[in-house]
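Peer 1: A structural model of the following input is requested.
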Amino acid sequence: MSENSGLRKNVRVRYAPSPTGFLHIGNAQSALFNYLFARHYNGTMVLRIEDTDVKRNVPHGEDSQIENLHWLGIDWDEGPDKPNPKYAPYHQTERKDLYHRYIEQLLDQGLAYKDYATEEELTEMRDAQRAKGEAPHYDGRWYGKSEAEQQAAEAKGLKPSIRLHLPANHEYAWDDIIKGHVSFNSDNMGGDFIIEKSNGMPTYNFAVVIDDYLMDITDVLRGDDHIANTPKQIAVYEALGITPPNFGHITLIYNPKTRKKLSKRDKETLQFISQYKNQGYLSEAIFNFIAFLGWSPVGEKEIFSREELIKLYDPSRMSKSPAYFDQNKLDWTNAEYIKKLDLDDMTDRVLNLVDEGQTDIAKQVQGLQLPDLRGFTKQICKIYQTEVYQLSQIMEKIVWYSNILDEVIDYSQLNQFDRNETLAVLKSFRDHVQDLQEDAVVRDFNQIIKDVSVDSGVKGRNLYFPLNVSFTGSQSAPQINEILQLYSTSTIIALLNKAISAL
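Peer 2: Purely as a prediction, here's the structure:
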C-alpha cells in the first residue's frame, strides 16, 4: 500500500496498552508507528487502556505508561485525559455494559452460546487430544445444548463462559498493511473461542472489536505477535455484521545474538523506556532509533527530527522482516543527538537525571558537596560533549573529577616516557601553578603548558601524555586545559606531587 498523505481522510488509530507494568520498547514501537500514521495522515490518535486483566494490573502502571509516552514525544488526541464524549470512556473496565449488549445480541442470534465445561473437563479434553497427536482445541461440546441442559448446569452452581461459534472450513482473510494477503481457516483456530469469561468480563479478542468499532478506528497497527488474534477478531466482526478496520502487523524486535524475539530474559539489553531515560539516552534519539525498527525511509540518511519522520512516514516501507536491536547503532544515534545539544540544555538534562536519582551514579552525584554543581557539570559537558553516548557518562566524570585526589591513578603508564623528561615537565608545571592564587578566576593553562615546554625542552606526545595521566588518570584526555579548570590550584599541586612521588 503506497499512500499519499492527501489520499486518506478521517484516519483514526489507537494505542491500547495494558497497565501491567512499565512501557516496554516493543510497546513503544507500536505506539510510535500509530503516532506516525496518525500524524502523517492528519488523523486522530486514541489512547485506550485495556485493563480487563485485573489480576495483572499494577499500581501506577497506567501513569507510568502515560509518563513515558510523553517523555518519548508521543501525544494523542483522545484518551482518559482527553475524553471525547462521543467515544468515552477509555478504560475497558468502564465499558462492561457496552460489551454485554453485543454478547446478548450474538446469543439471541445463535451465533454464540453458553459453555458450562469446568476447567478440569477442558484440561482432560486437551490431554486426550494431545495423546491422539491432535492440536488442542475446543470440541464444541456445549454448542446446541438445550435450555434444560443449561438449567441443569446452572442448578449445579456452574457459571458459564460465552463462546463464539465458528463456521466449519471458513476462511478469515485480510490484506495486511504490512504483510500483504493473510488468511486463516476456521478449522485451524482452536475451535469456538471464549468471548466472555465466567466472571462476566469480556475477553481481549471480543472487547477490542467492540472498542475499535464504537471508536470508529480505521486502522489497527500492532505487533506481529497479535496476528493469530486477528482472524478471531474478524470472526467477531463477521458475526456482528460489521466491516473490520485495516490491519497492519508490525515486525517484532529481535535480539541479534540469539536471533529470537527480544525477551525480558535478555539481560544485556535494556527493556523499558524508563531505563533508557535514566541512563541518559535522549528522548529524540530513542524516537529516531525506534522509528527504524521495522521501517526505513528512502535514502541513506539516518538522523531525523520527529517532524521529518512524520512527513516521510510511508506504510508501504514497513518491513516484513524482523527488526534487530542494534545497541551500537542506538549508542551512535544518541551520541549524534548529544553533540547537537545546546550546552545549557545538556547541563539541564544531566542535572534533571541527578535530581530524579533513579540510578546509582545519580545518587553518587547527589551525595557530592560541590559548591557549584551546575558550573562543574557545565564544564564537564563542555569537555566531553563530543565524547559520550549517554548522559550517565557525564555523571561518572562528575564523580571522578570531584573525587580526583581519592581516585587510584595508574602511574606505571608514565614508565613508557623518559623519566628525567617527565620529571622536568611535572616540576616545571608545579613551579608555574604555585604562583596562581587558589581562587583565581582566570587561569591560562594553555600559556602555562607552552611555558613548561620551553622550560623543559619537551614537547608533543612526551609533554601532553604525562600531564594527561597526572590530571585524569588516562593517557588520552580531551582538552587538558579545560579539565584543569575543574580543579583548585591546591588540587593541581597535590596531583603533581603524587605523580612526582610515584616517579
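Peer 1: drop to CA atoms for contacts and neighbour counts, all remaining ones
Peer 2: Noted.
Peer 1: Please state the offset of stretch 104-124 from the chain centre?
Peer 2: Distance of stretch 104-124 from its chain centroid, counting by Cα atoms, centre = their mean, to the nearest Å, is 39 Å.
Peer 1: list the buried ones in that stretch?
Peer 2: Residues 106, 111-116 are the ones in stretch 104-124 that count as buried (16 or more other Cα atoms under 10 Å).
Peer 1: Among those, which lie within strands?
Peer 2: Among those, the ones falling in strands (DSSP state E) are 112-115.
Peer 1: State the pair within those residues that is farthest apart.
Peer 2: Between any two of these, the greatest separation by Cα to Cα is 9.6 Å, found for A112 and D115.
Peer 1: intersection of neighbour lists for these two?
Peer 2: With contacts taken as Cα atoms under 8 Å, 6 or more residues apart in numbering, A112 and D115 have 162-163 as neighbours in common.
Peer 1: What segments of this protein are strands?
Peer 2: Assigned by DSSP E, the strands in the chain fall at 12-15, 44-47, 112-115, 161-164, 171-176, 180-185, 193-196, 219-223, 246-250, 253-255, 260-261, 323-324.
Peer 1: any chance of those strands in a markdown table, plus distance to D345?
Peer 2: Output for the strands of the chain, formatted as a markdown table (distance: least, Cα to Cα, whole Å):
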| stretch | distance to D345 |
| --- | --- |
| strand 12-15 | 31 |
| strand 44-47 | 30 |
| strand 112-115 | 59 |
| strand 161-164 | 56 |
| strand 171-176 | 43 |
| strand 180-185 | 45 |
| strand 193-196 | 51 |
| strand 219-223 | 35 |
| strand 246-250 | 35 |
| strand 253-255 | 32 |
| strand 260-261 | 36 |
| strand 323-324 | 32 |
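Peer 1: Out of those strands, which is closest to F289?
Peer 2: The closest of those to F289 is strand 323-324. By Cα to Cα, the value is 11.3 Å.
Peer 1: which strands and helices sit next to that closest one?
Peer 2: Strand 323-324 is packed against strand 253-255, with contacts defined by 3 or more Cα pairs under 8 Å, 6 or more residues apart in numbering; DSSP states H and E.
Peer 1: Now the second one, please; I'll put the structures next to each other:
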Amino acid sequence: IPRWEYLVSALIKMRPTCISRLAATSIIASSCRVRVRYAPSPTGYLHLGGLRTALFNYLFAKRNNGDFVLRIEDTDRARFVDGSGEQIADILRWARIEPTEGAYFGGGQHGPYFQSQRTDLYREKAAELVDRGEAYPCFCSTERLSRLRDELSRKGMPSTYDRHCRSIPKDEAQRRISMGAPHVIRFKAPLSHDGIVVEDMVRGKITFGSSHVDDAILLKSDKHPTYHLASVIDDHCMGISHVLRGEEWLSSAPKHMLLFKALDWAPPVFAHLPLLLNVDRAKLSKRQQHASVSYYVDRGFLPEAVINFVSLLGWNPKTTKEIFNLNELVNEFSLGNVQKGGAVVDESRMMWMNREHLRRRVPENLGIITDEYAEIIFAVQNAAKATIPSLSGAMVNEKRLAKLIPAVVEHVDVAAEIGTNFPFLFSDPDLSSDAASTFLSSFWGTPSTMILSNLIKGLSEIKEADWNPPTIKKELKVRNQIES
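Peer 2: Sure thing, here's the model as predicted:
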C-alpha cells in the first residue's frame, strides 16, 4: 500500500499518547507530553541505584513539563518484602522527588499502579499473543529444563530454551491445557532477522542479533506475568513515552522491542543509565551497607546532599560547579550529558557534599529560623538529649541553638554531631570527677589560669545584643594585648 496510507493505518491503531513516541523517529514534531515512570520491585530496601533512576526520571519529567509515575512491580511474590513499597515511597517524599501520579501518591487515571492488581490484563494480552501466533504454550517440566541447562553449560553454550514446544499444533496444545497440564506461555521470537535496533538516548544506536533473543517466558505456570510482559503492557497502557532505567536492563531491550511490535504498539524511547561502582571499580552490590539509601537517612544526611551526590553518578553538568539544589538540577539536567561508563560511589564525597549543604542551611540572619534551619536545630536537640539525659531544656532551646550552631557547623559532617561531639556546649563540666581534680591540680596557679580567668571576665561583660563574631574578636584582641 502507499506509504501515506500505511502511516495513517498505523496511527489509527494507536492511542493518542502513543503517537508522542514517534517523535524519536522524526515523523511527527516532538511537542507531545513526556511521561516517564519509576517502577521498582518491592523486594527490599531502596538502594542508591534505584534512587538515581527515580531522580533522573523526575528531572527529565520536570525539565520537559511532563509526568513522573510511580509503578510498583510486585508480581514476584516469592521475593516480596512486606512494607518495602511503603519505604520506597517514604524515601521519595524525604528526597522531595514526589511522583505526579501513581502508587502511594494519590493514584491517577492510568491505574491501578500495582502490577498485582492488573493480572487479568496480562493474561488477556498473553492469550491474544497466542491467538496471533506470536506466543505459544510450553509444557516442558522443570526437570527437562534443568537437564537442558546442564547440557548447554557442559558445551559452553548460553543457557537458552531450545524451543521444544514451539512446533506443537494449537489443537494439541489446547487439548493438553484442557486436561490440566502445567504450562507457561512463551514468546515466539523470530528465528532470524537482520538485527533488532534500539535507539538509546544515552548509548546511541544499538543493534542486537538473533542470539540476544530467545523464546522468553511471558506468563508463568501460576498465571502471573514475567517482568517482560507486564512491563511492556504497562508502559503502553500508562502512556509512557520514555523509559529511563539501569544498564542491567539493556539486554532486555530487544525482547521488549519485539513484544511492542507483536502487540502492534509503538515502543517508548529508551535510555539505559550506567552501572554504579565501588571505589575499587567493582560493581556496587545491593547487599553492601553503603548502597542503601536508609544508611544515609539514618545517619542524618540531608536529602538535598544525597540527591546532589546521586545526580552526579553518571551525569556530567559540563561545569566546574558541584553543589546543586533540586531546582538547579531540574534546570541543568540533560540525558545528553549522561555517560556510558560506570559511576563510582565514593562515600567520602557524599560526606563533603553534606557538609556543604549543611552550611547552606544556616541563614545569614540568625534571628529568622527557616523551616530548613529548624530541622537542623531539631536534630541537634535530639542528639544532645540522647548524649546528656539530664540536660536542661534551657540549654537546647531553639533560640539558643540558632545562635550556637554557626560557631561549630564547620567542624561536623552531620548536624547531630553538634549534639554528640560538643557536650561542653550544653552542660557544665563535672569538677568533682577524678579527671577534673587531676587536671586542676596541675593547672591551677599557672599563668594560663590567670589568662583564662581574665578572658572569661571580658567575654562575660559583652551584652547579649552585641554577642557576635566582630565584637568577640575585638574583645579577644584587647585581652590578648593586656596579657602580653
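Peer 1: how about T243 of structure 1, what's its match in structure 2?
Peer 2: Under the alignment defined by TM-score structural alignment, T243 of structure 1 corresponds to A266 in structure 2.
Peer 1: Any idea how many residues pack against that match?
Peer 2: Using other Cα atoms under 10 Å, A266 of structure 2 has 21 other residues around it.
Peer 1: That one and H228 of structure 2, how far apart?
Peer 2: A266 of structure 2 sits at a distance of 16 Å from H228 of structure 2 (criterion: Cα to Cα, to the nearest Å).
Peer 1: repeat for S285 of structure 2
Peer 2: As judged by Cα to Cα, S285 of structure 2 and H228 of structure 2 stand 23 Å apart.
Peer 1: Looking at the two, which one has more neighbours?
Peer 2: The neighbour comparison of S285 of structure 2 against H228 (other Cα under 10 Å) goes to H228, with 18 against 15.
Peer 1: per the alignment, that one corresponds to what in structure 1?
Peer 2: Checking with TM-score structural alignment, H228 of structure 2 has N205 as its match.
Peer 1: which residues does its match contact?
Peer 2: Counting by Cα under 8 Å, 6+ apart, N205 of structure 1 touches 195, 229, 232-233.
Peer 1: Looking for the alignment partner of L309 of structure 1 in structure 2.
Peer 2: Mapped onto structure 2 by TM-score structural alignment, L309 of structure 1 lines up with L329.
Peer 1: Its match and Y58 of structure 2: what is the separation?
Peer 2: L329 of structure 2 is 10 Å from Y58 of structure 2, where distance means Cα to Cα.
Peer 1: How about N397 of structure 2?
Peer 2: N397 of structure 2 is 38 Å from Y58 of structure 2, where distance means Cα to Cα.
Peer 1: picking that back up, residue contacts, the match of L309 of structure 1?
Peer 2: L329 of structure 2 makes contact with 59, 311 under the criterion Cα under 8 Å, 6+ apart.
Peer 1: State the distance from it to F60 of structure 2.
Peer 2: Separation of L329 of structure 2 from F60 of structure 2 (Cα to Cα): 10 Å.
Peer 1: hmm, back to that, wait, doesn't the match of T243 of structure 1 sit right on C18?
Peer 2: Yes. Using Cα atoms under 8 Å, A266 of structure 2 makes contact with C18 at a distance of 6.3 Å.
Peer 1: Can you find the partner of R118 of structure 2 in structure 1?
Peer 2: Structural alignment (TM-score structural alignment) places R118 of structure 2 against R95 in structure 1.
Peer 1: neighbours around the closest residue to its match other than its chain neighbours, how many?
Peer 2: Nearest-residue entry for R95 of structure 1: P89, 6.8 Å, with adjacent residues in sequence omitted and distances by Cα to Cα, 6 or more residues apart in numbering. Neighbourhood size, P89 of structure 1 [other Cα under 10 Å]: 16.
Peer 1: Could you do L166 of structure 1 as well?
Peer 2: Neighbours around L166 of structure 1, by other Cα under 10 Å: 21.
Peer 1: Need the counterpart of it in structure 2.
Peer 2: Checking with TM-score structural alignment, L166 of structure 1 has A189 as its match.
Peer 1: And its match, how close does it get to G133 of structure 2?
Peer 2: Distance of A189 of structure 2 to G133 of structure 2, given as Cα to Cα: 10 Å.
Peer 1: same check, this time on E247 of structure 2
Peer 2: Per Cα to Cα, E247 of structure 2 is found 31 Å from G133 of structure 2.
Peer 1: And for H411 of structure 2?
Peer 2: H411 of structure 2 is 68 Å from G133 of structure 2, by Cα to Cα.
Peer 1: again, but for V34 of structure 2
Peer 2: Applying Cα to Cα, the value for V34 of structure 2 to G133 of structure 2 is 33 Å.
Peer 1: same check, this time on A29 of structure 2
Peer 2: 34 Å.
Peer 1: Surely the match of L166 of structure 1 is in contact with H212?
Peer 2: No. Using Cα under 8 Å, A189 of structure 2 is not in contact with H212, being 10.4 Å away.
Peer 1: re the thing from before, what's the burial count for the match of R118 of structure 2?
Peer 2: 17.
Peer 1: Kindly report the same for I405 of structure 2.
Peer 2: The local packing of I405 of structure 2 (other Cα under 10 Å) involves 20 other residues.
Peer 1: how about the nearest residue to it, chain neighbours excluded?
Peer 2: I418 (7.5 Å).
Peer 1: With K397 of structure 1 instead?
Peer 2: Spatial nearest neighbour of K397 of structure 1, excluding adjacent residues (Cα to Cα, 6+ apart): I380 at 7.2 Å.
Peer 1: How about L55 of structure 2?
Peer 2: Once flanking residues are discounted, L55 of structure 2 sits nearest to I97: 6.8 Å by Cα to Cα, 6+ apart.
Peer 1: what residue of structure 1 matches up with that neighbour?
Peer 2: Using TM-score structural alignment, the equivalent of I97 of structure 2 in structure 1 is I74.
Peer 1: wait, doesn't its match sit right on L32?
Peer 2: Yes. If you go by Cα under 8 Å, I74 of structure 1 and L32 touch, sitting 6.8 Å apart.
Peer 1: okay, these two: which has more neighbours?
Peer 2: Higher neighbour count among I74 of structure 1 and L32: L32, with 22 against 19, using other Cα under 10 Å.
Peer 1: quick one: contacts for the more buried one?
Peer 2: Applying Cα under 8 Å, 6+ apart to L32 of structure 1 gives the contacts 74, 287, 290-291.
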